[in-house]
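Fold the following.
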Amino acid sequence: MSTLMVQGTTSDAGKSTLVTALCRWLKRQGVAVVPFKPQNMALNSAVTADGGEIGRAQAVQAQAAGLSPHTDMNPILLKPNSDVGAQVIVHGRAVGNMDAVAYHDYKRVAMEAVLASHRRLRDAYQVVMVEGAGSPAEINLRANDIANMGFAEAVDCPVILIADIDKGGVFAHLVGTLELLSPSEQARIKGFVINRFRGDIALLQPGLDWLEQRTGKPVLGVLPYLMDFHLEAEDAVDVRQSAKSEQTLKVVVPVLPRISNHTDFDPLRLHPQVDLRFVGPGQAVPTADLIVLPGSKSVRADLAWLREQGWEAAIQRHLRYGGKLLGICGGLQMLGKCIADPLGLEGPAGQSDGLGLLRFSTTLAAHKQLRNVHGRLRIDDVEISGYEIHAGISDGPALERAAVRLDDGRLDGAISEDGQVLGTYLHGLFESPAACEALLRWAGLKRAQRVDYQALRERDIERLADLVEKHLDVRRLLALCGLPTETGA
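As a prediction, the model looks like this:
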């Protein structure tokens, strides 16, 4: 049983992408591989088969490995709810909110959870493919580190270091990161991968030769920049869009300060008939066919921000002109009359007036609802699948006109009597082809094309595995995984 770790010189260097690629490539070789990220800080999360919560990137990596997501794949998840604090989730369950100082002291406990999960995965799979977080050279975070070299040293595993050449300064990133590590950590780096290269590789070769001579470590390969490529973002909002047809539906989403699970909108970004626009602070709200209020980790604070930014007036004007409004999870809660947080779960205890567009109220409770669900969408009575991640309990007469009837007998969300406003707790609702098509028709797209988002994601995972085969030193990779090199011959 072997463990191999991918660390990056920076955030967004390509760690998640490379781990996803290696998981699918090893699966192709018939290797039982499992993804693992000791600590993740992200507001994009997924519900696991064992009823917990992990980072969204690890759920995608699980798909690449042919597995169902499990809480052991990401034992520590930090969900920021302010600039200095976060909700701490251990083995899929929230244990409380901590500021940075308190969490630093908690890291010893967190490391025990990390090592326990790693042991279970190591005992069950041939290869544990580990993703680091940020950079291992963050000097201020080195003490009690559990996300990068602290973990690698604890389990004694080799490390691949990846850097993004598209950002510029790739050799400085690699050499500088190496220089900032301790001698034992430097020895743990077994090779480099350069990501997102465009152009003639012959022009890069002198730099690669210099890098190997300077560090004494091999370059395992150079991955090209992939056009028209999609992999769900770990945290940053992805605003890229695929090519659009002439007939498009204009969809607008506010980028809330604590926006969560914005991967909900990836199927819309990739849809050929949807012009999706994310609107940030200080930007005017453009005209649209559909406004979507997304999920939020701090619903009351984000609702106050929306009002400060002029969104309440813009929404009222949008509805007067016949536009449609959709609220997802925290966005659903904003549509009601009141949001109460008596326990101070997401900030100071208290309550806030909602937008008052649907007759119900929400109270935040200590126990978080975590479910993968299936059901039927009220619009066109089509199948819908998704997942619930919320602490709110909503109640009121508007919920009698449910947006979704779930297979377990529960009702979810609401739709207004005039059909203009719809809200649901379900994340991932646009991933169901029939539900996505129905929602786009409801929003005004007369002839909506059906797009299979799952097939698109699977296509790009396969493309990543192809890149490993073509551009990386597969024999060295197999050796680092403790596997016979003949497997990749």
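
Could you use CA atoms for every contact and neighbour count after this?
Fine.

for the chain, which helix is longest?
Counting residues, the longest helix found in the chain (DSSP state H) is helix 100-124.

Quick one: residues in contact with the longest strand along the chain.
Looking across the chain with DSSP state E, the single longest strand is strand 361-377. For strand 361-377, contacts defined as Cα atoms under 8 Å, 6 or more residues apart in numbering pick out 47-48, 51-53, 94, 333, 336-343, 345, 382-396, 403-407, 435.

Would you do the same for the sequence below? I want to compare the two.
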Amino acid sequence: MATLMVQGTTSDAGKSTVVAGLCRALQRRGISVAPFKPQNMALNSAVTAEGGEIGRSTALQAQAAGVAPHTDMNPVLLKPESDRGAQVILAGKAIGSMQALDYHAYKRRARDTVMECWQRLSSRYDVIIAEGAGSPAEVNLREGDIANMGFAEAIDCPVLLVADIDRGGVFAQLCGTLALISASERARIQGLVINRFRGDIGLLEPGLEWLEQREGKPVLGVLSYLQGLMLDAEDSLSLQQRSEGDDEGMLKVVVPVLPRISNHTDLDPLRLHPRVAVSLVGPDQPMPAADVILLPGSKNTRADIEWLRQQGWEQRIQQHLRYGGRVLGICGGFQMLGEWVNDPDGIEGEPGGVAGFGLLQMTTTMAPGKQLRRVSGRLSTATGSCSIHGYEIHNGVSRGAALEQSLMSLEGRIEGAISADGRIVGTYLHGLFDGPDACEALLSLLGLASAERRRIDLDAHREQQLDRLADAIEEQLDMPAILKLVGKSG
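Have a look, this model is predicted:
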């Protein structure tokens, strides 16, 4: 057993991408490998086969490694609910919400879980590729650290340090990080990786030589900027992008970027579709022309309803429907379509309730005991019936007459709702567009003409993207040196 940890100079430096690429590169060499992220803070999550919750990026890395995602791969997941607090998920199960200072004190208990999960993984796989969180140079978070060097020192593993040149200041990122960590932590770093490089490598080489001489650390590779690479995002950073180009004749889907948006990977198949234009609308931005308004998942449904009201979305939705548009709500977005959202136990904040948009006759009550399950069933529309699969992650229980007109059946129960005129649709199912048949049927329901539909197979796309990433890793990183760090030969 060997563990190699990938840390970054900043958030979004490319740690998740490098880990996924290394997992796939090792898997293709016949090496038994698994990903591991001791602590993650993200609102995009996945449900494992045993009914636990882990970060979405870790689940993708498991796919890259050719293994089933497991809660041991991400022992601590923090899902922000406010600027100061987050839901804490330990070994796949929610244990409650904590303010930042409370969690800082709790990390001793979390550390035990991290070590137990890592030990179990280590007994099952030959190589573990671990991923840090944020940066190891965050001096205010050093005490009790379990996400970066605290973990690496506890298990005595080598570290690769990744920096993003596309942000600018890549030499300052690397030199500054190395200057701010302790001598023992610095010694642990066995190589530097520069990510997202564009241009002529010859112009960079003098800087690489200077860096190696100054820091005494080898640069193990420069990864090119992979144009169009699309992998499951860890958090909401990727939502800064917006569909570009001519959308004439396309199904126009508009998505408000909620402050606590979660599982926005539901949008990935729509982004890939050549006849769907997805527009992401942030705070104080005008709403473009739309055929469909899609209300995504939310980690704090009541707060995000209030935010939508303040931003004028309630009036936008009403006007959109008057002009014949359609609305789709997923999970938290589905709850918003109802008449009321109650939270008597304060699961998502202070106890209380808020009026929904009143578009579906139903009421949602937040209740202890999060629903976590992977499910499959049948989706029935006017054009026929097809299989559908996905996963559920929610606390709310919805009841009301609207649910009698269900959208689908999942393992013997009805799920979701659709209005009598078919223009308002809601479901708790995440990943509803992932299957090619379900995606085609749902887009038909949302108004895309049959002549414009295309089969989008998200899983096949992920596999292609992971292989493309692994090809770049093999070509541009010093794989013999990396293999040596995990006790393997080239």
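
Val128 of the first structure: how many residues sit nearby?
Burial measure for Val128 of the first structure: 26 neighbouring residues, criterion other Cα atoms under 10 Å.

any idea how far the residue lying closest to Lys107 of the second structure once chain neighbours are set aside lies from Val354 of the second structure?
Spatial nearest neighbour of Lys107 of the second structure, excluding adjacent residues (Cα to Cα, 6 or more residues apart in numbering): Gly144 at 6.6 Å. As judged by Cα to Cα, to the nearest Å, Gly144 of the second structure and Val354 of the second structure stand 39 Å apart.

go on, Ala289 of the second structure?
Remark: distance between Ala289 of the second structure and Val354 of the second structure (Cα to Cα) = 29 Å.

Please say which of the two ends up with more neighbours.
Between Ala289 of the second structure and Val354, counting by other Cα under 10 Å, Val354 is the more crowded of the two (16 against 12).

Is the more buried one part of a helix or strand, or is it coil?
Three-state assignment for Val354 of the second structure (DSSP: H, G, I helix; E, B strand; the rest coil): strand.

Map it onto the first structure.
Correspondence of Val354 of the second structure to the first structure, assessed by TM-score structural alignment: Ser352.

my read: its match touches Cys338, true?
Yes - between Ser352 of the first structure and Cys338 there is a contact under Cα atoms under 8 Å: 5.8 Å.

Give the other helices and strands that the next helix or strand after the longest helix of the first structure contacts.
Next along the chain after helix 100-124 of the first structure, taking DSSP states H and E as the criterion, comes strand 127-131. Packing partners of strand 127-131 of the first structure (3 or more Cα pairs under 8 Å, 6 or more residues apart in numbering; DSSP states H and E): strand 2-8, helix 15-28, strand 33-36.

ok, and which of these has the densest surroundings?
With neighbours defined as mean count of other Cα atoms under 10 Å, these peak in mean count at strand 33-36, which reaches a mean of 30.

That one vs the second structure - mean distance after superposition?
Average distance between strand 33-36 of the first structure and its aligned residues in the second structure, after superposition and using mean Cα distance after the TM-score superposition for the first structure, equals 0.3 Å.

Can you give the distance from the next helix or strand after that strand to the centre of its chain?
Later in the chain than strand 33-36 of the first structure, the nearest helix or strand by DSSP H and E is strand 39-41. A distance of 11 Å separates the centroid of the chain from that of strand 39-41 of the first structure, by Cα atoms, centre = their mean, to the nearest Å.

do the same with stretch 254-263 of the first structure
11 Å.

the strands in the stretch 201-350 of the first structure, which residues?
Taking DSSP state E, counting those that start in this stretch as the criterion, the stretch 201-350 of the first structure carries its strands at 219-224, 249-254, 259-260, 274-279, 290-293, 295-296, 324-328, 338-341, 350-353.

So which residues of the second structure form helices?
15-28, 56-65, 100-124, 149-155, 170-180, 183-188, 201-215, 268-272, 301-310, 313-322, 332-336, 436-445, 458-476, 479-485.
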